[in-house]
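1. Generate coordinates for the sequence data below:
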Amino acid sequence: MTVEENGYLLMLGERIRELRARRGMTRKALAQQSGVSERYLAQLETGHGNISIILLRQIALGMGLPLVDLVREEPEQPPELTLLMQYLSRFSPKKLNWARGLLENELESSGKTGRSERIALIGLRGAGKTTLGSLLAKDLEVPFFELAKTIEQEAGAELSEIFSLYGQGAYRRYERRSLESIIENNERFVLVPGGSIVSEPATFEFLLSSCYTVWLKASPEEHMERVVAQGDYRPMKDSQEAMDDLRRIIAGRIAMYSKADAIVETSGKTVEQSLAALREVVVSA
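-> All right, here's what the predicted structure looks like:
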């Protein structure tokens, strides 16, 4: 292989590792879900993937297409969307954020959304979403929804069974349908989605455009402490590896979590202090 091809495999491996972390999946979990051995995944993530990947890339390059166009499974998108995406691709991150805000304001002014009445708390497990969300809903006298429970009701199975029997793809479909159902049937609420919802860009964008989102932010150490305090001792099985994975997950999701309308830092704060800060940003929405 050429130096350029080796560089591509390294880039591909890093990308796969980043996406796995963003979804909160261990290599073992990905191996179980994909049917690909942990050993091969380890090779792929360190830049030693199968040569067939290079051949597939060569075919894509030969047609002047990005590799993703060859492996895309979604239906062909409307030409208007294709042209719009090409136009937006020239924007800087700052201008993209401005354009998104412009569209959201247009929807707000046309009365098609009421985001400030629909509160969604995002963040990793252990940030205090369920505790603060239920208290906030009680204060506002609105329904409180945990998306995980709604998904289980929709699927007629627990989350662990959904993953083991049907895989990640089925979970994401239930997640989207459950979110759509809550928004369609409720004008006001407080919602707590799973921390990995940011890993599904289309669903996360729907959440952002439909709800006033608040990122409950905490340090990796506090995330770990709170999860253990909830009775889940699995992270302590290999505490250093678990902490490294947690830091990688947070790093991979920061860019998406930062798209929230507001941020409330819960590290080093009591529940009462965090709730007061949350109330303040919600009331000012």
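
2. switch to C-alpha atoms for all contacts and neighbour counts from now on
-> OK.

3. got a list of what the most centrally placed residue in the chain touches?
-> In the chain, the centroid-proximal residue (CA atoms, centre = their mean) is residue 198; its distance is 1.5 Å. Going by CA atoms under 8 Å, 6 or more residues apart in numbering, residue 198 touches 204, 253, 256-257.

4. All the strands of the stretch 51-200 of the chain, in order from the start?
-> 118-122, 144-146, 189-192 (DSSP state E, counting those that start in this stretch).

5. For residue 279, find the nearest of those.
-> With respect to residue 279, and counting by CA to CA, the nearest of the strands of the stretch 51-200 of the chain is strand 118-122 at 10.9 Å.

6. name the helices or strands packed onto that closest one?
-> helix 129-140, strand 189-192, strand 212-217 (3 or more CA pairs under 8 Å, 6 or more residues apart in numbering; DSSP states H and E).

7. make it 10 Å
-> helix 129-140, strand 144-146, strand 189-192, helix 201-210, strand 212-217, strand 262-265, helix 271-283 (3 or more CA pairs under 10 Å, 6 or more residues apart in numbering; DSSP states H and E).

8. Tell me the buried residues in stretch 142-157?
-> Going by neighbour count (16 or more other CA atoms under 10 Å), the buried part of stretch 142-157 is 142-148, 150-152, 155.

9. how about JSON lines for those, with distance to residue 123 added?
-> Output for these, formatted as JSON lines (distance: CA to CA, whole Å):
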{"residue": "142", "distance to residue 123": "21"}
{"residue": "143", "distance to residue 123": "20"}
{"residue": "144", "distance to residue 123": "17"}
{"residue": "145", "distance to residue 123": "15"}
{"residue": "146", "distance to residue 123": "13"}
{"residue": "147", "distance to residue 123": "13"}
{"residue": "148", "distance to residue 123": "14"}
{"residue": "150", "distance to residue 123": "18"}
{"residue": "151", "distance to residue 123": "18"}
{"residue": "152", "distance to residue 123": "20"}
{"residue": "155", "distance to residue 123": "24"}
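
10. My guess is residue 249 contacts residue 21. True?
-> Yes. Contact status for residue 249 versus residue 21: in contact at 4.7 Å, counting by CA atoms under 10 Å.

11. still on that earlier bit, ok, which of the strands of the stretch 51-200 of the chain comes nearest residue 237?
-> When the strands of the stretch 51-200 of the chain are compared by CA to CA, strand 118-122 sits nearest residue 237, at 26.5 Å.

12. Tell me what angle the closest one forms with strand 212-217.
-> 20 degrees (axes from the mean of the first three to the mean of the last three CA atoms, to 10 degrees).

13. and strand 118-122 with helix 129-140, angle?
-> 160 degrees.

14. could I get the strands of the stretch 51-200 of the chain as CSV with distance to residue 86?
-> What follows is the strands of the stretch 51-200 of the chain, written out as CSV (distance: least, CA to CA, whole Å):
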stretch, distance to residue 86
strand 118-122, 30
strand 144-146, 37
strand 189-192, 34
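
15. To compare with the earlier structure, here is another sequence to fold:
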Amino acid sequence: MGRIALVGFMGSGKSTVGAQLAEKLDYTFVDLDTFIENRTQMSIPHIFATGGEAHFRQCEQEALNALGNQSRGVVLATGGGVVTQAPSRALLKEAWQAVYLRATPETILARVLQDATERPLLQDEHPDVRIRTLMAQRQNWYEEVADVTIEVDEFSVEMIVQYIVDWLDARFAER
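-> The predicted structure follows:
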């Protein structure tokens, strides 16, 4: 059994796709943000408010390391910024099969504005500009860790899940 990590910008569908993929593969689904909240007994916005982004990224790296060392048969939905830290990118490349769910800034904006979840990095007067800026900064990092990239804008969750299953089957057949 393997480890599959879904990476991509906030709102790209990592949690939604991850849950359905895990069910289809009979794997355990783990949302990294939820794992961190349970581990620290604090919400993500509270971690950002009390320790800043640097502290959150440290919590994220520790959680990623813990999951990578002990978990098999897991689909992990990472946070959108997990790739900003070199040690986290190294962990993703070393211990996980990473699937990059790539969406356009327009898709991301539409999804996160509909989402009631508080997004600490979008507490900005111009979230559209912030999204484009962060996506541009992170693009190369997502590509660096990705074993496969899926353009998600035009596809249903079911289609994306099937694409990943087919990709995994093809990878397994190559071995």
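
16. Mind listing the shared neighbours of residue 249 and residue 21 of the first structure?
-> Taking CA atoms under 10 Å, 6 or more residues apart in numbering as the contact rule, the neighbours common to residue 249 of the first structure and residue 21 are residue 196.

17. Can you say which helix or strand has residue 15 of the first structure in it?
-> Taking DSSP states H and E as the definition, residue 15 of the first structure sits inside helix 3-22.

18. Where in the first structure does the lengthiest helix in the second structure align, residue-wise?
-> Longest helix of the second structure, by residue count under DSSP state H: helix 44-70. Under TM-score structural alignment, helix 44-70 of the second structure corresponds to residues 159-185 of the first structure.

19. tell me which residues of that stretch are tucked away?
-> Buried residues in stretch 159-185 of the first structure (16+ other CA under 10 Å): 162-163, 171-172, 174-176, 178-179, 182-183.

20. Just give me the closest of those to residue 9 of the first structure.
-> residue 172 (28.0 Å).

21. Now the closest one: closest residue in space that isn't a chain neighbour?
-> residue 200 (7.7 Å; CA to CA, 6 or more residues apart in numbering).

22. Identify the residue of the first structure aligned to residue 81 of the second structure.
-> Match for residue 81 of the second structure (TM-score structural alignment): residue 196.

23. Neighbours of its match, how many?
-> Around residue 196 of the first structure there are 19 other residues, counting by other CA atoms under 10 Å.

24. Now do the same contact list for residue 99 of the second structure.
-> Shown in contact with residue 99 of the second structure (CA under 10 Å, 6+ apart): 4-8, 14, 77, 142-143, 145-150, 164, 167.

25. Let's see that with 7 Å instead.
-> 5-7, 146-149 (CA atoms under 7 Å, 6 or more residues apart in numbering).

26. Would you mind putting the residues you listed into TSV with distance to residue 102 of the second structure alongside?
-> Putting the contacts of residue 99 of the second structure into TSV (distance: CA to CA, whole Å) gives the following:
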residue	distance to residue 102 of the second structure
5	14
6	10
7	9
146	11
147	13
148	10
149	7
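
27. Need the buried ones from those selected in PyMOL.
-> Only the buried entries of the contacts of residue 99 of the second structure go into this PyMOL selection, using 16+ other CA under 10 Å:
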select buried, resi 5+6+7+146+149
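
28. buried ones in the helix holding residue 15 of the first structure?
-> Buried residues in helix 3-22 of the first structure (16+ other CA under 10 Å): 8-10, 12-14, 16-22.

29. what span of the second structure lines up against that helix?
-> On the second structure, no counterpart of helix 3-22 of the first structure exists by TM-score structural alignment.

30. Report all helices and strands that that helix contacts.
-> If you count contacts as 3 or more CA pairs under 7 Å, 6 or more residues apart in numbering; DSSP states H and E, helix 3-22 of the first structure packs onto helix 38-45, helix 239-257.

31. Of those helices, which is nearest residue 104 of the first structure?
-> Going by CA to CA, the one of those nearest residue 104 of the first structure is helix 239-257, 17.2 Å.

32. So what touches the closest one?
-> Defining contact as CA under 7 Å, 6+ apart, one finds that helix 239-257 of the first structure is touched by 18, 21-22, 24, 123, 198, 215, 220, 235.

33. quick one: residue 72 of the second structure and residue 95 of the second structure, what's the gap?
-> The gap separating residue 72 of the second structure from residue 95 of the second structure is 10 Å, by CA to CA, to the nearest Å.

34. just to revisit the earlier point, distance check, the match of residue 81 of the second structure against residue 203 of the first structure.
-> 11 Å.

35. what's the answer for residue 265 of the first structure, then?
-> For residue 265 of the first structure, the distance to residue 203 of the first structure (CA to CA) stands at 24 Å.

36. of these two, who's got more company?
-> Under the neighbour definition other CA under 10 Å, residue 265 of the first structure and residue 203 were set side by side, and residue 203 has more, 19 against 15.

37. ok, now which ones touch that one?
-> Residue 203 of the first structure is in contact with residue 176, counting by CA under 7 Å, 6+ apart.

38. And the corresponding residue of the first structure for residue 112 of the second structure, which helix or strand is it part of?
-> Applying TM-score structural alignment, one finds that residue 112 of the second structure aligns to residue 227 in the first structure. Per DSSP H and E, residue 227 of the first structure falls inside helix 220-229.

39. circling back to that earlier point, name all residues that make contact with the closest residue to the match of residue 112 of the second structure other than its chain neighbours.
-> Nearest residue to residue 227 of the first structure, sequence neighbours excluded (CA to CA, 6+ apart): residue 126, at 5.4 Å. Residues near residue 126 of the first structure by CA under 7 Å, 6+ apart: 223, 226-227.

40. can you tell me how far the alignment partner in the second structure of residue 126 of the first structure sits from residue 166 of the second structure?
-> Residue pairing (TM-score structural alignment): residue 126 of the first structure is matched to residue 11 of the second structure. Residue 11 of the second structure sits 23 Å away from residue 166 of the second structure when distances are taken as CA to CA.
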